[in-house]
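S.K.: here you go, sequence then predicted model.
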Amino acid sequence: MTDHLSMDERKLRTTFQVLDARDFEVSKAWEHFVSGSTLDRSPVREVVIKSWQRCRHSKVNLAVDAAPQLDSDILGSLRRKNRELLQAAAPTLSEAADVLAGTNSLMLITDPKGIVLDSVGDRKAVHAGMDIALSQGGQWQEGNAGTNGIGTALAIGQAVMVHAGEHYCEGIKGWSCAGAPIHDPVDGSIIGILDISAKKQESSTQMLALAVVAASQIEQALMRQTEAQQLRLMEMGLEHSQRHSGDGLIAIDAKGRIAYMSRLAQRMLGERIDSALPELKRGMRLLDSSGRPMRELVPDLPRDWLRPLLADGDVTGHLLVIPARSVARPVPATRAVADEADPARSQFDSIVGVSDGIRHTIAQAKQIAALNVPVLIEGETGVGKELFARAIHGQSAVARGPFVPFNCGAVSREMLASELFGYAKGAFTGANTEGRIGRFEQADGGTLCLDEIGELQLELQPYLLRVLEEGVIYRVGDNVPRRVNVRILAMTNRDLRAEVAAGRFRLDLYHRLSVTAIEVPPLRQRTGDLECLIDYFNPRVADRHDREPVRFTAEAMARLKAYSWPGNVRELRNVVERGILFAQDGIADLACLPREIAFGEQAVELPIPVYPNDPASQDAGGPEQAAINRAMRVAGGNLSAAAAILGISRSTLYRKMNHYGLKRSNPFDLLSRFGMPAGES
């Protein structure tokens, strides 16, 4: 029968025969080792014997048949902590998903402690690996799972392959694994392990070489990432230097290491904190893992000198600004409100109001914040639904994880799936050649806040329902299941019950989302909150424009209280800002208010004007187009103001204008429609 085998098949069979014969001898040696008999070292590699000795010293349980599994809540924050490693590994893992298909093997990435962060490979192997925790959350240190490719590679700091009987724990001997360290490009420390694993009968001696090559690819990607990040940090430092030539500057990367330092920074820092400092150099760690200054290097460093650098809501580094003057210039507290990383944005205390309606809604939200269930937040546009979403996240079990907001109405129907679930390389024309993770994976271990959930296209709703039920996603163009631990907060200004009745929203998804629902009341129903909100916005907006807070006249306040606020709190904030910008001598009177407020004209109640020879007034698109035309005229072409009048978001308005082929109103066109020449006033 062997006559019909190809040369490659014969070589492969010979290799397996050799491995099986050797495995038999190794297994006998292992039995002697664990029983305390004299060990015949000849069939066992020295690296394996030393690992067995470490395992015995650590009292590893020989009967272990799977690695311990990390709690899913902790895994999310761990993945976020190692996001740079996962980002660098994404292209390699994506390629491995194709290469390993049909090979009954899988590839894993771990953190520096041997905890699996991600895994891809042959579908059969991926599912088999879950039985022994060769999957996300598996803890493969030698002290947990005995001799294995991941834990032993960490222990010796080198690439190693552990085949079948070489494993210390009896329940894992049916597998072979090859682990290769991934090194930090700056300091050379081990930041993870790349492992390739397969059932022993499917393993190959080439697994180790493949693991080393793949780990090297990830290290190169990390090097490119690090260079790009440090270049950006240097650019930020130089930009600040141009604006504040007297300050000393030190740019610090996400791991707390110095990426850039101005010439005067060392001397100025020593003078300001009145302490002898070691010589600071590029690459030296200045902040600890929590982002706090290392006291042995820079004791008594004022906190307001350290400013976070943000990208897409994540802290990508810090800028240490050493002021030229002896008195530090504090960063205004209100500037930090816009900071995605500011914990104050994720507290119920950040919601301003004393009315019964808003206090009742806050009490409801606090009750459900700690529950691991989705929440539906309903309310008109501008009422502050995202404030509630952030506060719920801040008091949830995943508060330490990311908060990822996403507007379902802000992207095209064609791109919505790839934005939410990500896509594999080559999934569609124009796709990133390396693929990209979606918002669900970005929010892993935290909260995904879906705004305008009513805009989610009907064909995508079953996928969202499956994520809620199973916690598994598939990237567009990929067939690899990816487990995510994400809490869903959904927001809408629509009546979803009416959307269900109209067949535009699935009833089962609505019931799944609305088990815990809260409704944020509109501003017109929040008696007493108008004054509180004006007092809150006044100093903060004034500070943003380097002006003093204003005082609204009694007449202006009367008109503000009489207005129905179709744009709610967001519209009120814009009105306060307008008052600050147009105020004379710190006084905001009727002239500082928008026309519809100052003269009692409720924009939402205005009749649709008809102008001679105005094709837009013919209402070709029905009442919706007519309402948009009216709002755009009243707002003078200002999209934000028009959206507030209509009670929808700016992105939704823009999309509807594209649908109807509408353009912004031109104020001069309005004059001509009233029969006035454009040059007259």
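M.R.: All right, it came through fine. Residues are numbered from 1 along each chain as shown.

S.K.: from here on, contacts and neighbour counts on C-alpha atoms
M.R.: Fine.

S.K.: how many other residues sit next to Q347?
M.R.: Look at Q347: counted by other C-alpha atoms under 10 Å, it has 17 neighbours.

S.K.: do G430 as well
M.R.: So G430, with other C-alpha under 10 Å, has 7 neighbours.

S.K.: now D669
M.R.: D669: 14 neighbours (other C-alpha under 10 Å).

S.K.: roughly how far apart are it and R633?
M.R.: Taking C-alpha to C-alpha, to the nearest Å as the measure, D669 falls 10 Å from R633.

S.K.: just P623 next, same as before
M.R.: 15 Å.

S.K.: neighbour count winner among these two?
M.R.: Between P623 and R633, R633 has the larger neighbour count (other C-alpha under 10 Å), namely 20 against 11.

S.K.: buried residues in the strand or helix carrying that one?
M.R.: Assigned by DSSP states H and E, R633 belongs to helix 622-634. Using 16 or more other C-alpha atoms under 10 Å as the test for burial, helix 622-634 gives 625-634.

S.K.: now render those residues as CSV, adding distance to L581.
M.R.: What follows is the buried residues of helix 622-634, written out as CSV (distance: C-alpha to C-alpha, whole Å):
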residue, distance to L581
Q625, 32
A626, 32
A627, 29
I628, 27
N629, 28
R630, 26
A631, 23
M632, 23
R633, 23
V634, 20
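
S.K.: next, the one to line up against it:
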Amino acid sequence: MIEANARSAYATFDIPLESILENINEGICVIDRSRRVIYWNRQAEKLYGIKKDQILGRDIVQFFPNALALEVLKTGKPIEYVEHRPREGNVVVISSIPIKKDGELLGVVSIDQDITEIRKLSYELQKARNRIQYLEYVEEEIKKLHRDFNFENIVYKSKTMYDLILLAMKVAESDASVLIQGESGTGKDLFARAIHQGSQRKDKPFVVVDCSSIPESLLESELFGYEPGAFTGAQKKGKPGKFELAEGGTVFLDEIGEMPLEMQSKLLRVLENREFYRVGGVKPVKVNIRIISATNRDLAEMVKQGKFREDLFYRLDVVSLKIPPLRERPEDIPVLIDYYLKKYSVENKKVIDRIEPAAVEMLLNYPWPGNVRELKNVVERLVILAEDGSILAEHLPQSIKKYFENTTRITDKDRFMKLEQVVAEAEKKAITHALKMTGNNKAKAAEMLGIPRSTLYYKIKTLKIECPTD
């Protein structure tokens, strides 16, 4: 009954076999025992770019000298699921099956399945997995660095910073007052926190006082607190000051150079007697604190000008740490860029695969007047603006681009070039290096550089690049 129904269905489904073969997604090639191609379907034409009238009746060796069908024709045994790349960008899986009748080999049929899209999807999936793994790895590394504010948090490579950190680590073990000097953005606060974390006071409070942001009229009450009703607008219960809140710990006086002279004398008494009076108070308040101060000003010069008390200066400057500006330690720039690229890649859920050579050149040669703080902000901007994992020179802020565009620059004129020269030189170096690494294989060099091969040929010509021989 079932067989009868099947025969009936087949009878009503009267479609020629050739029509079916012409409309399937696999390429079909049939050769006879003389190696002549006797069938070549539409998908085979598409896969290999060879029309029927070009190949039918011809020896397959003329088109495919190493065709699998030739091996099957010799052995009479099938060969299945062999990967083949007929053209650049195409991936095909081939199965060649012998055609036999009564044990006699009549020919071979080859079935070629295009898996290019499947392979691309597989590649993209693996790429996505790799990116996730990379982000997870970097996130864990960043977490490790941020578990504590310690000296390991300070990113550097230069000998100058190494020596400075060794000194700071020794100082941390004592209770001596420390004066940290350096331009804005050099990381004075990071050193202050690291010293606190390296001291015996690390489990006690670390209280920051920004002397430049507190109005002079409020500075005394902020530092020392006040008694109930000490002045109009005061809280009824009074308020403890920063020094009381830091009991047993560290007070970090940031921008100490901005402190008014009158307040300086009161701070000196605290350092000498370890006690102070609240605003409106009559009883001294004893404190056990360590003072770390920081400034971007030349306090010694301010002492000469009468703008800073000499006795307070020497009290604060028991140990002095002078953080050099970033322009004086250029070897730290690459490691700082790498660190912040990873940090902001994680925060913005992005993976940066490539930085344009011109952008690298400018980042490494820019003098960074805002020091680490400026570099940090620029790298965050670059990560945010990056597209498809690439950072380009055009993503840099205008201030940096203008620096290199300034044709009237006199100082450092031999070191810095116009923007277009920087771009050309950086591209030339990158292309020459890629060609050398790939043994002058331009296809591989273009892939390494992430540019089309046609662009590579154009650059080689316009930049007059000689292919390296080594």
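M.R.: Received, thanks. The model shown is predicted, which means the values in this text are computed figures rather than measured ones.

S.K.: so what's the residue count around the aligned partner of K159 of the second structure in the first structure?
M.R.: Superposed on the first structure with TM-score structural alignment, K159 of the second structure falls opposite D356. By the criterion of other C-alpha under 10 Å, D356 of the first structure has 14 neighbours.

S.K.: hang on, the earlier thing: in the second structure, what residues pair with the helix holding R633 of the first structure?
M.R.: On the second structure, no counterpart of helix 622-634 of the first structure exists by TM-score structural alignment.

S.K.: show me what that helix packs onto, helices and strands only.
M.R.: Counting contacts by 3 or more C-alpha pairs under 8 Å, 6 or more residues apart in numbering; DSSP states H and E, helix 622-634 of the first structure packs against helix 639-646.

S.K.: would you mark the buried spots in the helix it packs on?
M.R.: 639-646.

S.K.: who touches it?
M.R.: With contacts defined as C-alpha atoms under 8 Å, 6 or more residues apart in numbering, helix 639-646 of the first structure is touched by 381-382, 566-568, 570-571, 603-604, 627-628, 631-632, 634-635, 649-650, 653-654, 664.

S.K.: and F505 of the first structure, that one's in a strand?
M.R.: No - counting by DSSP: H, G, I helix; E, B strand; the rest coil, F505 of the first structure is not found in a strand; it is coil.

S.K.: what's the counterpart of it in the second structure?
M.R.: So F505 of the first structure corresponds to F308, using TM-score structural alignment.

S.K.: what sits against that match?
M.R.: 257, 261, 264, 299, 302.

S.K.: tabulate those in a markdown table, adding columns for neighbour count, secondary structure and distance to R327 of the second structure.
M.R.: Putting the contacts of F308 of the second structure into a markdown table (neighbours: other C-alpha atoms under 10 Å; DSSP: H, G, I helix; E, B strand; the rest coil; distance: C-alpha to C-alpha, whole Å) gives the following:
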| residue | neighbour count | secondary structure | distance to R327 of the second structure |
| --- | --- | --- | --- |
| G257 | 22 | helix | 24 |
| L261 | 14 | helix | 33 |
| Q264 | 19 | helix | 33 |
| L299 | 19 | helix | 22 |
| M302 | 15 | helix | 25 |
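
S.K.: pick out whichever of these sits closest to S345 of the second structure.
M.R.: Of all the contacts of F308 of the second structure, G257 has the smallest distance to S345 of the second structure: 36.9 Å, by C-alpha to C-alpha.

S.K.: so that closest one touches R297, yeah?
M.R.: Yes - here G257 of the second structure reaches R297: they are 6.3 Å apart, a contact under C-alpha atoms under 8 Å.

S.K.: where along the stretch 201-350 of the second structure do the strands fall?
M.R.: Along the stretch 201-350 of the second structure, the segments classed as strands by DSSP state E, counting those that start in this stretch run 206-210, 225-226, 239-240, 250-254, 275-277, 284-286, 290-295, 319-322.

S.K.: so the last one matches what in the first structure?
M.R.: Pointing back at strand 319-322 of the second structure there. Residue span in the first structure matched to strand 319-322 of the second structure, by TM-score structural alignment: 516-519.

S.K.: next one: the third one
M.R.: Strand 239-240 of the second structure falls opposite residues 436-437 of the first structure when the two are matched by TM-score structural alignment.

S.K.: ditto for the first one
M.R.: Under TM-score structural alignment, the alignment places strand 206-210 of the second structure onto residues 403-407 of the first structure.

S.K.: give me the residues contacting that stretch.
M.R.: Contacts of stretch 403-407 of the first structure (C-alpha under 8 Å, 6+ apart): 390, 393, 439, 442-443, 446-453.

S.K.: now do the same contact list for V354 of the first structure.
M.R.: 528-529, 532.

S.K.: and what of E571 of the first structure?
M.R.: Applying C-alpha under 8 Å, 6+ apart to E571 of the first structure gives the contacts 382, 565, 641, 644.

S.K.: ok, and these in the second structure?
M.R.: With the contact criterion set to both residues aligned by TM-score structural alignment, their matches' C-alpha atoms under 8 Å, the contacts of E571 of the first structure that also touch in the second structure are 382, 565.

S.K.: and which of the contacts of E571 of the first structure is nearest to L489 of the first structure?
M.R.: Closest to L489 of the first structure, out of all of the contacts of E571 of the first structure and judged by C-alpha to C-alpha, is G382, at 17.0 Å.

S.K.: residue in the second structure matching that closest one?
M.R.: So G382 of the first structure corresponds to G185, using TM-score structural alignment.

S.K.: list the contacts of its match.
M.R.: So G185 of the second structure contacts 370-374 (C-alpha under 8 Å, 6+ apart).

S.K.: quick check: A417 of the first structure vs L460 of the first structure, distance?
M.R.: 7 Å.

S.K.: so which of these two has more stuff around it?
M.R.: For A417 of the first structure versus L460, the count of surrounding residues by other C-alpha under 10 Å is larger for A417: 22 against 13.

S.K.: now the element after the host helix or strand of L93 of the first structure, going C-ward?
M.R.: Assigned by DSSP H and E, L93 of the first structure belongs to helix 83-99. The helix or strand immediately downstream of helix 83-99 of the first structure is strand 105-110, counting by DSSP H and E.

S.K.: angle of the helix holding R633 of the first structure against helix 639-646?
M.R.: 130 degrees (axes from the mean of the first three to the mean of the last three C-alpha atoms, to 10 degrees).
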